[in-house]
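**Q** The following comprises the amino acid sequence and a computationally predicted model.
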Amino acid sequence: MEIYEGPSEVVRPERHYAGIRVVTPFRGMFAVRDELMKELHARLPSGLTFFRLHVVNMDGPMDIEVGVVTDEPVSPDGRIRPGVLPAGRYGAMTFVGHGRRANGTLIDWIRGNGLAMDVVENPAGDRFACRYEAYLTDPRTERMKTRWQVEVAIKLAD
């Protein structure tokens, strides 16, 4: 994993998006993500693409969403639903390479700096106010995931 920026505390504005949300096991989750991206990109050809983790349970069901940031709210269209990445303080870093390692690095940095994540911890899965990976490299133009520049961000508690 190569870190380009951060980890650091950043402030993000509210951002609207169109997304497809599903529940899937951790094993095979990234294949599901890739299929959701294809489905979403067929309907929304431009915009920042992200992968949001609503509920994380690596031993059970994961509640995930793939979205594309939009300039304004969208109307529901089949499986595509409107959503909002909430405004607030985030722990964030930009990397290329292994996403699981980057997420661990960011979580360790947040905890090591005495910050608290906006998360409800539960044995059935940790529910995050907002945790995502934004693909700064457009997945539609670069097929090699190991070359993607990705921002991983976790909303911090107020």
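**A** Received, thanks.
**Q** Please count neighbours and contacts with C-alpha atoms only from this point.
**A** OK.
**Q** Pull the contacting residues for the nearest residue in space to Val150 that is not next to it in sequence.
**A** Leaving aside its sequence neighbours, Val150 sits nearest to Tyr135 (C-alpha to C-alpha, 6 or more residues apart in numbering; 4.7 Å). Listed by C-alpha atoms under 8 Å, 6 or more residues apart in numbering, the contact partners of Tyr135 are Leu48, Thr49, Phe50, Trp148, Gln149, Val150, Glu151.
**Q** and Trp109, what does it touch?
**A** Pro7.
**Q** Presented hereafter is structure B, for comparison with structure A:
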Amino acid sequence: MPDQIYLDYRAERPYLGIPVFTSLNEEAQVIARHLAELREWMRSRQIAETGPPFVRYRMTDMPDRMEIDVCLPVKSAPPGDGRVRGNALPAGQYAVLVHTGPQAGLVAANEKMQRWAAQQGIRFQTRESEDATDWTSRLETYLIDAQSEPDARKHQTEIAYLVKA
């Protein structure tokens, strides 16, 4: 459902991830670098990824500060080694939007999601502080990316936010 927002219940989903601090300007390079590192770590331990890569946003203070996990889903997450960490996305109701097009459009797509939620009276599982937002589960999953499709107009990124019950 490109560009349509819908609600979807999701089960808990295990993953391996590398936590990183970045900014909006450096995010794409940071994700690519850490995703390559994560894949190599998993390959060396014979752990298979079970779906497309995603970023879990832990904290945002846009555009200058973000704490993210660069992630790959797995069947079951081992504890990791300090740098790579095993974890799971929480089960629950998610608001979902699939953005089609270049990554440059993701900021506008996230703004669309947040406006839609406000209009619907939907709140996300967050904790607000004076200068940042802590997210329980906010994701961007790269369904079709530059590795599988060179034409950025055909890229698809699923944006999903955990809804407050």
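**A** Looks like it came in fine. Keep in mind the model is a prediction, meaning the values are calculated, not measured.
**Q** Provide the TM-score value for the superposition.
**A** The TM-score (TM-score structural alignment, normalised by the length of the first structure) is 0.88; 156 aligned residues with a C-alpha RMSD of 1.9 Å.
**Q** that older thread, CSV please, covering the contacts of Tyr135 of the first structure and showing neighbour count.
**A** Listed next are the contacts of Tyr135 of the first structure as CSV, based on neighbours: other C-alpha atoms under 10 Å:
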residue, neighbour count
Leu48, 15
Thr49, 26
Phe50, 23
Trp148, 17
Gln149, 21
Val150, 25
Glu151, 25
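**Q** Between these, which sits nearest Val23 of the first structure?
**A** Phe50 (16.4 Å; C-alpha to C-alpha).
**Q** residue in the second structure matching the closest one?
**A** The pairwise alignment with the second structure assigns Phe50 of the first structure to Phe54, based on TM-score structural alignment.
**Q** contacting residues for the closest residue to that match other than its chain neighbours?
**A** Among residues not flanking Phe54 of the second structure along the chain, Thr141 sits closest, at 4.0 Å (C-alpha to C-alpha, 6+ apart). Residues in contact with Thr141 of the second structure (C-alpha under 8 Å, 6+ apart) are Pro52, Pro53, Phe54, Val55, Thr157, Glu158, Ile159.
**Q** which one of the residues you listed sits closest to Thr136 of the second structure?
**A** The closest of the contacts of Thr141 of the second structure, once distances to Thr136 of the second structure are taken by C-alpha to C-alpha, is Val55, at 12.9 Å.
**Q** Strands along the first structure, start to end?
**A** Applying DSSP state E to the first structure gives strands spanning 2-12, 15-25, 49-56, 61-70, 81-85, 88-96, 119-120, 126-128, 131-135, 149-155.
**Q** Please identify the most buried of the ones you listed.
**A** strand 149-155 (a mean of 25; mean count of other C-alpha atoms under 10 Å).
**Q** most centrally placed residue in the first structure?
**A** The C-alpha lying nearest the average C-alpha coordinate of the first structure belongs to Tyr132 (C-alpha atoms, centre = their mean; 1.8 Å).
**Q** distance of the residue nearest to Val150 of the first structure from Gly112 of the first structure?
**A** 26 Å (C-alpha to C-alpha, to the nearest Å).
**Q** so how far is Gly114 of the first structure from Phe128 of the first structure?
**A** 18 Å.
**Q** Same question for Val22 of the first structure.
**A** Val22 of the first structure is 32 Å from Gly114 of the first structure, where distance means C-alpha to C-alpha.
**Q** Which position in the first structure pairs with Ser81 of the second structure?
**A** Actually, residue 81 of the second structure is Asp. It isn't Ser. So Asp81 of the second structure corresponds to Asp77, using TM-score structural alignment.
**Q** Done for today, thanks.
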